[in-house]
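J.: Predicted structure and sequence below. I'll ask about it afterward.
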Amino acid sequence: MIYPVVLCGGSGTRLWPSSRRAFPKQFAALAGKQSLFQKALARLGGPEFGAPILVTNDDFRFLVEEQAAALGLLDARILLEPAMRNTAPAVLTAALTLQAQPEALMLVAPSDHMIRDTEGFRTSVALAAQAAQKGALVTFGVEPDRPETGFGYLKLAGPAAVGQMVAVSGFVEKPDRDTAAGLLEQDNVLWNAGMFMFRVRDILQAYRQHAPHMLALCEAAVAQGEEDLGFFRLAADPYEKIEAISFDYAILGKAESIVAVPLASDWSDLGSWDSLHAVSAEGPEQLSQMGPVTAIDCENVLLRSEEENIRLVGLGLKNTVAVAMRDAVLVASLDHAQDVKKTVDALKADAVPQAEDYPRFYRPWGWYETLCLGERFQVKRIMVKPGGILSLQSHVHRSEHWIVVAGTAQVTVGDSVKLLSENQSVYVPLGEIHRMENTGKVPMYLIEVQTGAYLGEDDIVRYEDVYNRD
């Protein structure tokens, strides 16, 4: 049995504005209707795979659960890291949850990579399983096609060939352009795809040998951890003491019996807009068009609009990326796609909310988005999923009007509890205790109009909350 371990707690900035700290790229539908995280889960499912272990953090726990459930994965084990400590502790804690099955195989994979050839990928996984069952630590590699400076490289003991396993003789971490160009000329070099396979007992032994202090802290984090609403929350005190270090540095660079399997499929880390353009561009003009967009006399261009009511038109553009969202627009040269992080840094320096906040805010009960914001008023659109319950709360500085536009809402205002159906509304006076719940079987949508002197999200006094939020 192969247990997928999917790492889905990180955040990136090079795909801003679609990817932000509050909603990183693995949860975005960048290539199709499913998110990259969901695509990863789909290719790691089937009779040869056990229930996946999903490693994330508190910010994304309900988003991970919801997107997994949308695929019918109700048995996934979700581990919550109390602090970001890179990949080495994440892999180790996942292994510790499987230590009762020492002969089981673990397949560690990022949640934000794109692989379209699932059959070819699984062929490579089957080959890797043969080596892992014999005690090898297996890493997956990709044949390089350009002098990429953003990837790590695997140096092999012999020529790399799809369908064959080759011993790893060394690692090169994100080289400069001249070094990358030299590596490209060699036949025994692969990009490091950041995916690994091994038996549980072999990887635990590797940590005992090469990272014993980390092993002790992770064992304590698991032993002192606790179940929380279907998640497993690792204990914060020991986990926060762990060094932040990658799995490659902590283990692979020190261990023996490292084997590389060249992927028999396509692969992209989708780390920037130019990499998304490379896998999605079509036709002789090399156009990548996503959402309501129109390209006129354009060449080598990516156009993306994430709002159905915002039509993005490119006229006479060349070598350009343009991304339109409700609250932000990016226009950049594809040659500078790797530098989008500078944009985020500049926005953060100016305290611009769009640097990290996403226009749609996800909550365990659903989501909300601001449609209009002015002095002393705000209009929101709210979706409450079936079974979703907002906390019993009150506000000190604002009153609210709720108008149901789809579905049915069970509404508590003071001592009154009643059902509101489509086109019905209710008024929540300032200071009144209130709650909203979707007791139906379809999503419930409503428009909320807030009025008052202060409209911030921290103007909430909670009395009860089924999601154990403060």
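T.: Cool, got the structure.
J.: rest of the way, CA atoms for contacts and neighbours
T.: OK.
J.: okay, now residue 276: neighbour count?
T.: 19 (other C-alpha atoms under 10 Å).
J.: dropping in the other structure now:
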Amino acid sequence: MKFDLRDPACQPCRRLVPVVLAGGSGTRLWPMSREHYPKQLIDVIGSDSLLQATVRRMDGFPDDWEVADAPLVVCGDEHGFIIDEQLRASGVTPHLIVEPARRDTAPALTLAAAFTCGPEKNNDAILVVMPADHAIADVKALQRAVELAARHAQRGEIATLGVPPTRPDTGFGYVRVGEPLGDGAHLIERFVEKPPAELAAQYVANGAYWWNSGIFVMRASTWLDALRRIRPEMHAACLAAVAEGAMHGTRFDPAAKEFARAPADSIDYAVMERMGGPDAPCTGVVVPLDAGWSDLGSWDAVWDALNKDADGNVARGRVVLDGAMSTFVHAETRLVACVGTTNVVVVETPDAVLVADRSNVQRIKGLVARIKAEHAPEAETHRKVRRPWGFYDSIDHGDRFQVKRIVVAPGARLSLQMHHHRAEHWVVVRGTALVTRGDEEFLLSENQSTFIPLGVRHRLGNPGKVPLEIIEVQSGAYLGEDDIVRFEDNYGRCASDRAAP
């Protein structure tokens, strides 16, 4: 059964609202995952992105529950247009809550809870909170666990899904399960942060510690009341940000000034670690999840989640293996050959190649930090950069020149802009271009070209019904993406914005 997210007439204790937390940078899956295009947006284990797979996990939920007609997706501004584009391509029209700043998962959830309840708390619902970057092999098993958790949430409890561990793992937090409740769920005794290897082995042998999946189920009002008692400053800042925020179609923008006052913290630290203690704001329960869950926090986890050949290898793209064992290879743009490799990860992208021993993949986060400290662009962006109007791909560059392939979606256009340090040549290779150059406006067809002198206002648009593709050759003393002055823009970017065109 479906309902409109903002319709207060629905029965509150039967209403489920999927809340997808789509922030984060996913640096452990570098070089596929970058800060400006993180792992939740990539197809790391299938043809769909992890985000696209996540938003469909409540499809087909038992009919005696009312499930929101669209998920709430909480994300950052730089990823909002990509998320909207991906989900609409999957047939989903999401409600986006776009955070004006990064504040971790607790403020993100609080925005969703406050948005759902409304200012008078008369539109309460049960929130099913899911990270956008996890893998689930058995969706029906997940739904059964969520349904049990939702029955506890009806009673004002906060439920988390715990995964009985199959091995010691230092990459996960743990939940110590307490008293059984007779339906498969347990009271939460306490949360435990990621342990060292020896302690993780003890947890698994003990049997009373489950992996913390990061999936939570609770009524929106329950979360808000708990946070008000424990973290009143975060509660006040987030509620003020929602009260002063604004809707733009299906996108909600919380007030930036008010949200900036919210301290950054995770759901676990802010509230869940209080569960089981004397100062617990409410009852916490943990429900077992046996659904082939993985948080895909490393390339080793990705290898583990995918089908393997007889020698334990996973190969994606153009890959040739000879005598390889337990090897993961992902190739995007060229042939990758591995001979005699064992327990190795190889990830090839157009601008970076990673080679790592599988036992050391947790060190990739530190490696990316080093790359970022050297101000190398590969830490943050791919060679192919997506924009609200389409994308550009930096094909080649040299002393005083750069070549880009630019693709503009039908009906879209870039900002009206100029550059202080570079001129540009445009050659249309597909579609029709509407060009603004100074006081001129004219059309270019395939195989036609134009020149944009340094310092001249210009704009590129696609008036047609097929994607416009051009080759741009830039020349000048400085070719950085911050050499852009905007005068007009369809996407709300101002002249001081230092992003790409």
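T.: Yep, that arrived. This structure is a prediction, so every number in the text was calculated from the model and none was measured.
J.: TM-score for this pair?
T.: For this chain pair, the superposition-based TM-score is 0.94 by TM-score structural alignment, normalised by the length of the first structure; 466 aligned residues with a C-alpha RMSD of 1.9 Å.
J.: quick one: what's aligned to residue 118 of the first structure in the second structure?
T.: Matched by TM-score structural alignment, residue 118 of the first structure corresponds to residue 139 in the second structure.
J.: distance between the ends of stretch 187-197 of the second structure?
T.: Start-to-end span of stretch 187-197 of the second structure (C-alpha to C-alpha, to the nearest Å) is 26 Å.
J.: ok, the match of residue 118 of the first structure touching residue 291?
T.: Yes: using C-alpha atoms under 8 Å, residue 139 of the second structure is in contact with residue 291, at 6.8 Å.
J.: Mind checking what secondary structure the residue mapped onto residue 259 of the first structure from the second structure has?
T.: Correspondence of residue 259 of the first structure to the second structure, assessed by TM-score structural alignment: residue 285. Following DSSP: H, G, I helix; E, B strand; the rest coil, residue 285 of the second structure is assigned to strand.
J.: Report the contact partners of the match of residue 118 of the first structure.
T.: 57, 291 (C-alpha atoms under 8 Å, 6 or more residues apart in numbering).
J.: residues in the second structure matched by the helix or strand containing residue 91 of the first structure, start to end?
T.: Assigned by DSSP states H and E, residue 91 of the first structure belongs to helix 87-96. Using TM-score structural alignment, helix 87-96 of the first structure lines up with residues 105-114 of the second structure.
J.: on average, how far is that stretch from the matching bit in the first structure?
T.: Average distance, stretch 105-114 of the second structure versus aligned residues of the first structure after superposition (mean C-alpha distance after the TM-score superposition for the first structure): 0.7 Å.
J.: Show me the contact partners of that stretch.
T.: Contacts for stretch 105-114 of the second structure (C-alpha under 8 Å, 6+ apart): 19, 21, 72, 74, 97, 99, 127, 129, 220-221, 223-224, 234-235, 238-239, 241-242, 254, 262-268, 270.
J.: Stretch 236-251 of the second structure now?
T.: The contact list for stretch 236-251 of the second structure, computed with C-alpha under 8 Å, 6+ apart, reads 93-98, 107, 110-111, 114-115, 119, 228, 252-262.
J.: Pull out the buried members of the residues you listed.
T.: Buried subset of the contacts of stretch 236-251 of the second structure (neighbour count, 16 or more other C-alpha atoms under 10 Å): 93-98, 107, 110-111, 114-115, 252-256, 258-262.
J.: Could you look up the SS state of residue 404 of the second structure?
T.: Classified using three-state DSSP, residue 404 of the second structure is strand.
J.: What's the match for it in the first structure?
T.: With TM-score structural alignment as the criterion, residue 404 of the second structure matches residue 380.
J.: give me the number of residues near that match?
T.: Residues lying near residue 380 of the first structure (other C-alpha under 10 Å) number 17.
J.: Would you enumerate the residues in contact with the residue lying closest to it once chain neighbours are set aside?
T.: Counting by C-alpha to C-alpha, 6 or more residues apart in numbering, residue 380 of the first structure lies nearest to residue 370, which is 4.4 Å off, once chain neighbours are set aside. Applying C-alpha under 8 Å, 6+ apart to residue 370 of the first structure gives the contacts 359-360, 378-381.
J.: Stretch 203-219 of the first structure maps to which residues in the second structure?
T.: Going by TM-score structural alignment, stretch 203-219 of the first structure sits over residues 223-239 in the second structure.
J.: ok, and for that stretch, which residues are buried?
T.: Neighbour-count burial for stretch 223-239 of the second structure flags 223-224, 226-227, 230-231, 234-239 (criterion: 16+ other C-alpha under 10 Å).
J.: Stretch 288-298 of the first structure too?
T.: Here stretch 288-298 of the first structure shows 288-290, 292-293, 295, 298 as buried, counting by 16+ other C-alpha under 10 Å.
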